[in-house]
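Undergrad: Just a sequence and a predicted model for now, questions to come.
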Amino acid sequence: MIKDLRTLRVLLLQPKSSEGEELWQHLIRIGCQVQTSWPPPSVIPHNIDVVFAFLRPIIEGDIVWNWNADDPPAVLIAIVDYENPIIVEKVLRLRAQAVIGLPLRTFGILANILLSVNNHRREERLRARVERLTAKLKAHRDIDKAKGILMITNKMTEQVAYATLREQAMNKRTTIEAMALAIINASDLLKLQMPQTTDFAS
């Protein structure tokens, strides 16, 4: 992480102020690549690693900032100059990885950056793992459902249904998961196209 410090790209969100200038200079001193922006951009640039945001001017200016807290594009470190329910609620809603108070004390900023970046990267790895496991679970469910469709419509055993799925996937040069989904979609389409019959009892 220390070696990576000079490659970190930082976005400083703050209107022109002495505190912002002091923070900018300190970030430059510790080796970060820093750029500033105000008001906050609608989309955080994809090459930004860490965002420092001064919250009071955002709140007092009633500025709409579309920060995706569920899937943050970068590490978020909030800068606050006082605590009240509105500030605290904003910090929690944004899910900031760290909070730095004003007046600015440069001691601890480096540690906050490194810890926050490390935690953010770990969360990204966990999210990616969850997404992979979710996709794998869905694929298994689709294969089981497709096997069930083949077993019912063609009176196959489970083993034969799976072998058929695999063979069809190989013939069409696709994955067995994609083949299963195609069978499910085709089955659903046939159900939609079947005419609805009414049984008139005499």
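TA: Looks like it came in fine.

Undergrad: Every contact and neighbour count from this point should use C-alpha atoms.
TA: Fine.

Undergrad: Name the residues of whichever strand or helix holds residue 56 that are buried.
TA: Element membership for residue 56, per DSSP states H and E: helix 55-60. Buried positions in helix 55-60, judged by neighbour count with 16 or more other CA atoms under 10 Å: 55, 56, 58.

Undergrad: Equivalent analysis for stretch 45-58, please.
TA: So for stretch 45-58, counting by 16+ other CA under 10 Å, buried means 48, 49, 50, 51, 52, 53, 54, 55, 56, 58.

Undergrad: need the contact list for the fourth one.
TA: If you count contacts by CA atoms under 8 Å, 6 or more residues apart in numbering, residue 51 has them with 10, 11, 12, 13, 74, 75, 76, 77.

Undergrad: Would you check how far apart the fifth one and residue 141 are?
TA: What it means is residue 74. Distance, residue 74 to residue 141, using CA to CA, to the nearest Å: 34 Å.

Undergrad: repeat for the second one
TA: Computed with CA to CA, the distance linking residue 11 and residue 141 is 43 Å.

Undergrad: this is the comparison structure:
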Amino acid sequence: MTTRTPNFTGWRAVILSEADGNTDRLCRQLGLLGIAVSIQWTPLAAADLPDLVLIDADRGWDELLLFSDAAPACPVVALLGSEAPGRISFALRHGAGAIISKPVAASAVYPALVLAVSIHAERVEARRRIDHLEERLKLRPIVFAAIVRLKAERHIDDEKAYAILRDCAMRRRMPIEQLAAFFLGGSETLREVG
């Protein structure tokens, strides 16, 4: 997947951390990138989801973010000064696509943002593909039923019945599951094949 380097101008970011020297450096660097920044050490509100979240993974707790299970609603960057496995696990569990180590170095901010945005886009696309495939999988019994009906009506084997469905679907540029449903519903006779 080729990803363009994002332009962050006009983005909104929330830093979930207590204000300190690290947040000062982050705010300065994010501002240079055109990102409007707010700092809070209270749970993120669902009504006001930013474009980007940076979270202090050293001190964060589960309720600080509205999402978990590595399926964040927006790109997440973890701020991490500890090598503790539990803190790294916390960052991963909350969908961090990148880590900025503390103390924050200005040169680490932009690459981490680009990486987090890219990882988030890949996760969203993967979830979309999985959802699509799961939906098609749910419809497989309809395709099977259409194959059984074609076999009975035309006295052909499984392979030939499937080939008829597939070829008709390809000719009409529609998913085979949709064509099978039309065929079973009686609105499609598949006359042009066989």
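TA: Everything's here; your move. Everything numeric here is computed off the predicted structure, so don't read it as measured data.

Undergrad: picking that back up, residue 74 and residue 141 of structure 1: who's more crowded?
TA: residue 74 (24 against 15; other CA atoms under 10 Å).

Undergrad: how about the helices in structure 2?
TA: Using DSSP state H, the helices assigned to structure 2 run over residues 21-32, 85-93, 106-138, 140-154, 158-172, 176-185.

Undergrad: Give me whichever of those is most buried.
TA: helix 176-185 (a mean of 19; mean count of other CA atoms under 10 Å).

Undergrad: what packs against it?
TA: helix 140-154, helix 158-172 (3 or more CA pairs under 8 Å, 6 or more residues apart in numbering; DSSP states H and E).

Undergrad: is it possible to export these to JSON lines including distance to residue 180 of structure 2?
TA: Output for those, formatted as JSON lines (distance: least, CA to CA, whole Å):
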{"stretch": "helix 140-154", "distance to residue 180 of structure 2": "5"}
{"stretch": "helix 158-172", "distance to residue 180 of structure 2": "7"}
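
Undergrad: Make CSV from the helices of structure 2 and add distance to residue 44 of structure 2 to it.
TA: Formatted as CSV, the helices of structure 2 follow (distance: least, CA to CA, whole Å):
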stretch, distance to residue 44 of structure 2
helix 21-32, 17
helix 85-93, 16
helix 106-138, 18
helix 140-154, 41
helix 158-172, 47
helix 176-185, 41
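
Undergrad: what about the ones you listed, which gets the closest to residue 70 of structure 2?
TA: Nearest to residue 70 of structure 2, of all these, is helix 85-93, at 5.1 Å by CA to CA.

Undergrad: So the residue nearest the centre of structure 1 versus residue 122 of structure 1, what's the distance?
TA: A centroid search over structure 1 (CA atoms, centre = their mean) returns residue 71, at 2.8 Å, as the residue closest to the centre. In this view, residue 71 of structure 1 and residue 122 of structure 1 are 13 Å apart by CA to CA.

Undergrad: Check residue 78 of structure 1 too.
TA: Distance from residue 78 of structure 1 to residue 122 of structure 1, by CA to CA: 20 Å.

Undergrad: With residue 40 of structure 1 instead?
TA: 26 Å.

Undergrad: returning to what we had before: which member of the contacts of residue 51 of structure 1 is positioned nearest residue 131 of structure 1?
TA: Out of the contacts of residue 51 of structure 1, the member with the shortest distance to residue 131 of structure 1 (by CA to CA) is residue 74, at 18.8 Å.
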